[in-house]
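K.L.:
the following comprises the amino acid sequence and a computationally predicted model.
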Amino acid sequence: MNTKLILVEGIPGSGKTSTAEYISSYLNRKNIANELFKEGNLDHPADYESTACLSKDEYYKIQSQLKSDKKSLTDYIIKNDDDYLIEYGKLYHDKKINISDEILNQLTDSDIYNLTPVKHSHVIKDKWIKFAKKAVTQEQVNIFECCFLQNPLTTMMAYHNTSKDYIIKHVKELEQIISELNPLLILLEPKNIEEQFDRVKKERSEEWLNFVIDYVTNQSYGQENNLNGYSGLIEFYQDLAELELNIFSKLKMRKILIKDPNSNWEQNYQRTKWPDGHPTIEVN
């Protein structure tokens, strides 16, 4: 196997999960060790999911508010330089710990994806560095869904309205960090974003749709660009997809661009293995 990391990217509904699952299944059939990390995985080795970043004072304030055994909290704490990272997603599901809605809201507000762009970038890159150092020694392929482009782009654009130059710089620094893993990037580019979301909103819950609309229209980018409602969501993801393609063109890693991914799944799956007639996922 000539790569240790496969990155599957694209906006919501473009087929990231199906593509990542297909690649994992293909590698299993070839008896190639691999591990698939989907969006939302609380044990993701390179990304953070439902994790708060607190200062020492903020951490001890939260700890003092808990009504349970303080020692049990340490199972969900990661000390990172001067920061205290609290895995509140795992903490919430631990029945031994009594965590109130008030504390949970405080932790959610301090989520790593709510940090300033500079702080967020620093914390995220630190975890990617740790992942890359470990992964290069392992005999397996890691398959990541949406944490290389979609997550940072959505956060930096929607939440902070960060400059495109800074976002590009962040992603190119991630590319450098993982270079020894000989990564492969697969980007799924929908033919028509509005048609895609018209389909996706029928497949997913109304709660999901309302959350996404609120996130991308009522934060800094949406307010600055006067985005509203469903049409604002479409406009945001059109802008994000354009930036994704811009970044994609600048990256030096091996990459595959799959246009209109929903048109012919079988043909697109084959491209993840043999784009342009040349093996991409090779078996030694």
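P.N.:
Great, that's in hand. Numbers count the residues shown, from 1 in each chain.
K.L.:
make it CA atoms for all contacts and neighbour counts henceforth
P.N.:
OK.
K.L.:
hey, where'd the helices end up in the stretch 51-200 of the chain?
P.N.:
Assigned by DSSP state H, counting those that start in this stretch, the helices in the stretch 51-200 of the chain fall at 56-65, 70-73, 88-93, 101-109, 117-135, 150-154, 164-177, 193-203.
K.L.:
the strands in this protein, which residues?
P.N.:
Here the chain has its strands, by DSSP state E, at 5-9, 34-37, 52-54, 77-80, 83-86, 141-145, 184-189, 254-259.
K.L.:
okay, one more to line up with it:
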Amino acid sequence: MDSKQRFLQIYHEFIKDDNMLPSELYIVSFRYITIYHLIFGYITLYTWTSAHPTYPSPYHDIMSTYEMRTRLIIVEGLPDSGKSTTAAMVAAELEARGRNVVCVEEGAADHPADVGDHDFPDFASERATILDTWRAFAAHAEPDTTYVFNCVLLQNPMCETMMRFGMSEDESRRYISDIAAIIAPLHPVVIYIDEPGAKSAIDGVLDERGDGWLNAVIDYHTAQGYGEAHGLRGYEGYIACLEERRERELRILRSLPVDSHIIPPSSDAKRISTVVDAIP
């Protein structure tokens, strides 16, 4: 005898009591029938979901609404495209909407997902250290906090893989995809500031940055890796490196399983608000 038949047997034996008034019998019957549907409805649901483990349960649906909330926003783009300004605007907009936000600038000494010194002896050691840093961040990120970073998903990896080590686009993509896989539980969103005119952007900050900065970035981009392999020299060679980097970054970004928004430089508060509207 299965559990359903046993329940019905007990119920019928119970209502045979001749001393029960009709009203009492009605109440008891209603209660037992209700209990029956609750119990066996649960058993049926449990049995079905056990046989279909990949089907989301009602509990899963409720929790997924919370878990799908974006907890990491990364602003990317070429040098001097406005990443820091945009990150600050995004953070302010999120805070105005009641979100708890931690905005960390590129190169910050206490950056939770980056290291201060990228002067690794080889790419293998750099990759291991950076991926471990990302794993630690993803594991300990506060569940009720949205983090806003810049440069750490595309710019830094591309500067190292492409510009320093001269690696191919596919090799860069695999490394960046490894990072994307680690941060996937945070449901990251990338905001990419697309500056098609690299030269005009750099020209606009030369007076502010000075010759020391310019000489350093030219040397970094042309004396090793991609620049050296392609015989690029001087200021024009540096700009050529940036233009190729932009093309690669956009292709890699579109291949990643992350939500992204590509926006023009100098986006105003209204545009940033529109972008934030689309972020869960």
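P.N.:
Thanks, I have the structure now. Please read all numbers here as calculations on a predicted model, not as lab measurements.
K.L.:
after superposing, what score do the chains get?
P.N.:
Superposed pair, TM-score by TM-score structural alignment, normalised by the length of the second structure: 0.72. Supporting alignment: 213 aligned residues with a C-alpha RMSD of 1.6 Å.
K.L.:
re the thing from before, now the helices of the stretch 51-200 of the first structure in a markdown table, with mean neighbour count and distance to Ala241 of the first structure?
P.N.:
Output for the helices of the stretch 51-200 of the first structure, formatted as a markdown table (neighbours: other C-alpha atoms under 10 Å; distance: least, C-alpha to C-alpha, whole Å):
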| stretch | mean neighbour count | distance to Ala241 of the first structure |
| --- | --- | --- |
| helix 56-65 | 14 | 37 |
| helix 70-73 | 13 | 40 |
| helix 88-93 | 18 | 29 |
| helix 101-109 | 15 | 27 |
| helix 117-135 | 17 | 20 |
| helix 150-154 | 20 | 9 |
| helix 164-177 | 16 | 12 |
| helix 193-203 | 14 | 9 |
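K.L.:
for those helices, which one sits closest to Asn34 of the first structure?
P.N.:
With respect to Asn34 of the first structure, and counting by C-alpha to C-alpha, the nearest of the helices of the stretch 51-200 of the first structure is helix 117-135 at 11.3 Å.
K.L.:
before we move on, the earlier item: who wins for proximity to Asn226 of the first structure among the helices of the stretch 51-200 of the first structure?
P.N.:
Minimum separation from Asn226 of the first structure across those (C-alpha to C-alpha) falls at helix 150-154, 16.9 Å.
K.L.:
superposed on the second structure, what's the mean shift for the closest one?
P.N.:
Mean deviation of helix 150-154 of the first structure relative to the second structure after superposition (mean C-alpha distance after the TM-score superposition for the first structure): 0.6 Å.
K.L.:
what lies in contact with that helix?
P.N.:
Helix 150-154 of the first structure has contacts (C-alpha atoms under 8 Å, 6 or more residues apart in numbering) with Glu9, Gly10, Ile11, Ile167, Val216, Leu240, Glu244.
K.L.:
closest to Leu54 of the first structure out of those residues?
P.N.:
Using C-alpha to C-alpha, those come closest to Leu54 of the first structure at Ile167, 23.6 Å.
K.L.:
what's the closest one aligned with over in the second structure?
P.N.:
Under the alignment (TM-score structural alignment), Ile167 of the first structure maps onto Ser172 of the second structure.
K.L.:
ok, that match to Glu160 of the second structure distance?
P.N.:
Distance, Ser172 of the second structure to Glu160 of the second structure, using C-alpha to C-alpha, to the nearest Å: 9 Å.
K.L.:
can you check Glu243 of the second structure too?
P.N.:
According to C-alpha to C-alpha, Glu243 of the second structure and Glu160 of the second structure sit 16 Å apart.
K.L.:
those two - which one has more neighbours?
P.N.:
Neighbour count, other C-alpha atoms under 10 Å: between Glu243 of the second structure and Glu160, Glu160 has more, with 20 against 17.
K.L.:
what does that one align to in the first structure?
P.N.:
Under TM-score structural alignment, Glu160 of the second structure pairs with Thr155 in the first structure.
K.L.:
contacts only, for that match.
P.N.:
Counting by C-alpha under 8 Å, 6+ apart, Thr155 of the first structure touches Tyr113, Asn114.
K.L.:
recalculate using a threshold of 10 Å.
P.N.:
Residues near Thr155 of the first structure by C-alpha atoms under 10 Å, 6 or more residues apart in numbering: Tyr113, Asn114, Leu115, Pro117, His120, Asn161, Thr162, Tyr215, Val216, Gln219, Tyr221.
K.L.:
before we move on, what about Asn41 of the first structure?
P.N.:
Per C-alpha under 10 Å, 6+ apart, neighbours of Asn41 of the first structure: Asp47, Tyr48, Glu49, Ser50, Gly89, Glu145.
K.L.:
go again with 7 Å.
P.N.:
Going by C-alpha atoms under 7 Å, 6 or more residues apart in numbering, Asn41 of the first structure touches Glu49.
K.L.:
quick one: closest of the helices of the stretch 51-200 of the first structure to Pro183 of the first structure.
P.N.:
helix 164-177 (8.5 Å).
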